[in-house]
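Engineer: Predicted coordinates and the sequence they were generated for:
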Amino acid sequence: MAVFTLPPDLIIFYKKHIEFLTDHAVDPDKRRYASKHEAIRHYIDLDVWGKYPFDDFPKTHFQAIMKYTDFFWVNEKHDTIQLMGNELRIMEDDFYIKFKTQKKQEVVISKKDYQKFIYNNVLALYYEDEWLINCDSFQHYFGEIFQLNNCQQVIGKDRFSEFGILPFNLMRVQKKLTNAFRNKNVPAILRQSAELGHYIGDAHVPLHTTENYNGQMTNQNGIHAFWESRIPELFANEEYDFFVGKAKYIENKQDYFWKIVLESHQLVDSVLSIEAALVKAFPQDKQFCFDERNGITTRLQCRAFAKAYSDRMQGMVEQRMTQSIQAVGCMWYTAWVDAGQPDLSIFSKKELTDAERKELEELENAYRKGEIKGRAHSN
């Protein structure tokens, strides 16, 4: 549906490949079965980091790594001693960061040096199981401040990723789509378009922005699928208006993605409290029904119960779905514009490379095995 928000040239291009887009929109979910790094790209537990509007939380991935990475060093006795970390941070401005060490000493480092250290020694380790840094590399930047005699190893500990990186991932995929347009790489354009659409959809779901993502902390288990799947399944085709207007160019992508995520988070309390009140008010024997699906009897929310929940939310699910469609169109269009508006009529459909084909086959095989790596976010 996002295709029809686009200018004519883009509509023609995407309509030619709409089957591919539809088939591969679920690839990010399949990848959760293949990679332990995938699940965190679908959500961010904002409530872990404070309260709306989360002004103190970093708005870029690089800033998050800077703020929420703890550093330790290992001496010749194999003792592990913390050097730096958010809990040890006592002051930060535009130029300096002050830490209190485990020995209660205060140390001040140059923020510029810290940024260089992270960029040159930590970013490349992000997807490694351990962030192991050479002692000499650490001493190059901070040797005059930290006297690490007989240092054996410096270790970085990621303290934020487990709580989700959704807005950072949106920026990552947006850049990949822009580069695909710039390189006139049709398979990459289609894959990144499909995946960006998936992640933007996730960002519009309130329960993708909270630690209580499936109501497990409030005795509301299953509310994630109720909101995200069951209600649209019952009412979207019959009742929702998916004509959302034309795609617009987005100047500040980072702010745009964060706006989506923050708007979703502001709806979390309503999603949970309305359902909790309805469960108490609605006849218990009318809340769940049984349906045959692929020969399996499945317990699902009854239509009347789902309708009551949808009505009490005053069209929230429809609104977030239509806003998601608009956002996908905007970001596809924005990527094309940022790439210089290449002439899509001369783009030839290239076959997938052997490596790309192998990657998709491995993705499908991992999905069929049925074991999610990381958080199963939509029980």
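Structural biologist: Thanks, I have the structure now. Numbering: from 1, shown residues only.
Engineer: Please make it C-alpha for all contacts and neighbour counts, starting now.
Structural biologist: Will do.
Engineer: Disregarding flanking residues, what is the spatial nearest neighbour of Glu162?
Structural biologist: Closest residue in space to Glu162, ignoring its immediate chain neighbours: Ile40 at 6.5 Å, by Cα to Cα, 6 or more residues apart in numbering.
Engineer: Got another one to weigh against that:
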Amino acid sequence: MKRVSIFIFCFLTSPLAFSWGFYAHQRINRLAIFTLPPEMARFYKKHLVYLMENSVNPDKRRYAVVGEAARHYLDVEAYGDSVWAKPYWKEAVAFWGEDTLNAHGIVPWQIQRMKYQLTAAFKEHHTSRILKLSAELGHYIADGNVPLHTTRNYNGQLTGQEGIHAFWESRLPELYAERYDFFVGPAEYVRSPAQRAWANVKQAHHCLDSLFLLETQLTQELGVTRKYSIEERGATHQKTYSRDFSERYHQALNHQVEKQMRASIKMIGDFWYTCWIDAGQPDLNTLQELSEQDKKSEAQEKRSWLQRLLGIRPEE
């Protein structure tokens, strides 16, 4: 029981591989709140902690819930150029079939699906669903803006660059995000959520060539011994990309990580705002508080992910 409890704690509090780190996801959702108009901002600021903490739920359940993993990425190479001509789910299913889609990723379609779910939640004045869907829509949008979520070579495993995924989207933001300019302006209405979702994924995909090439060139220049270092993290020592290598790579990328974080923040704010507009601009200040039953149900859902992941009985 003690081992299970320790694992559960680690599972719920530690970053998982191959997604914006928890730090970046939480910060992106937080900053998106400040793009909203006053009619929305009061409600979202009131629930700022919830929206930050629950921004990482999709990562926490990706190994426990069937079909979850595919919602985080799009292997563009697997689909070919025809992927850009199939922006809507029904036509994609008709062309490739659901098995193929779930094998190679569906993040731009998932963003569209959640946009309509959040709009419905606003129409229903359903507080818990508005918050849950807002937090998780932010997660998928942020993932869709990560270049390494748009390729089969998601961790450099096909080019001898293993580890580049966490390096780009976790290590670099943790080191340099305090330098970034996150003022992206006010949220704006999105006339075509499908086109916007695909445009951002396509733009992220176009970053890949420089992302891989610059890492290769810098590795050749500095050598492996200067590429890595051992750093203390909590009670452990971990091998990681050295500060020198990180600084040089970050400079060579020419604000790439910052630009993609900014794109995520702006897009999340725009989508939240669009859902609210499409729902008829309900008065969010009249929504009920989260009930104790809402909180209990959410806690039970999170425990169920772990039970499925570990194969343990509920009472354990």
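Structural biologist: Looks like it arrived, so ask away. Note that the coordinates shown come from a computational prediction; the quantities given were computed from them, not determined experimentally.
Engineer: I'd guessed the residue nearest to Glu162 of the first structure sits against Phe168; true?
Structural biologist: No. Between Ile40 of the first structure and Phe168 there is no contact, the gap being 10.4 Å when judged by Cα atoms under 8 Å.
Engineer: Give the aligned equivalent of Val244 of the first structure in the second structure.
Structural biologist: For Val244 of the first structure, the aligned position in the second structure is Val184, judged by TM-score structural alignment.
Engineer: swap in His61 of the first structure?
Structural biologist: Per TM-score structural alignment, the equivalent position to His61 of the first structure in the second structure is Trp89.
Engineer: Then Pro167 of the first structure?
Structural biologist: Match for Pro167 of the first structure (TM-score structural alignment): Pro108.
Engineer: got the residue ranges for the strands in the stretch 201-350 of the first structure?
Structural biologist: Secondary structure of the stretch 201-350 of the first structure (DSSP state E, counting those that start in this stretch): strands at 288-293, 296-301.
Engineer: what separates the first one from the chain centre, distance-wise?
Structural biologist: In this case it means strand 288-293 of the first structure. On the basis of Cα atoms, centre = their mean, to the nearest Å, strand 288-293 of the first structure sits 32 Å off its chain's mean C-alpha point.
Engineer: and that strand, which stretch of the second structure?
Structural biologist: Counting by TM-score structural alignment, strand 288-293 of the first structure corresponds to 228-233 in the second structure.
Engineer: Tell me the secondary structure at the aligned partner of Tyr50 of the second structure in the first structure.
Structural biologist: With TM-score structural alignment defining the correspondence, Tyr50 of the second structure maps onto Phe20 in the first structure. Counting by DSSP: H, G, I helix; E, B strand; the rest coil, the backbone at Phe20 of the first structure sits in helix.
Engineer: how much space is there between Phe20 of the first structure and Phe160 of the first structure?
Structural biologist: Phe20 of the first structure sits 34 Å away from Phe160 of the first structure, going by Cα to Cα, to the nearest Å.
Engineer: same thing with Ala39 of the first structure?
Structural biologist: For Ala39 of the first structure, the distance to Phe160 of the first structure under the criterion Cα to Cα works out to 14 Å.
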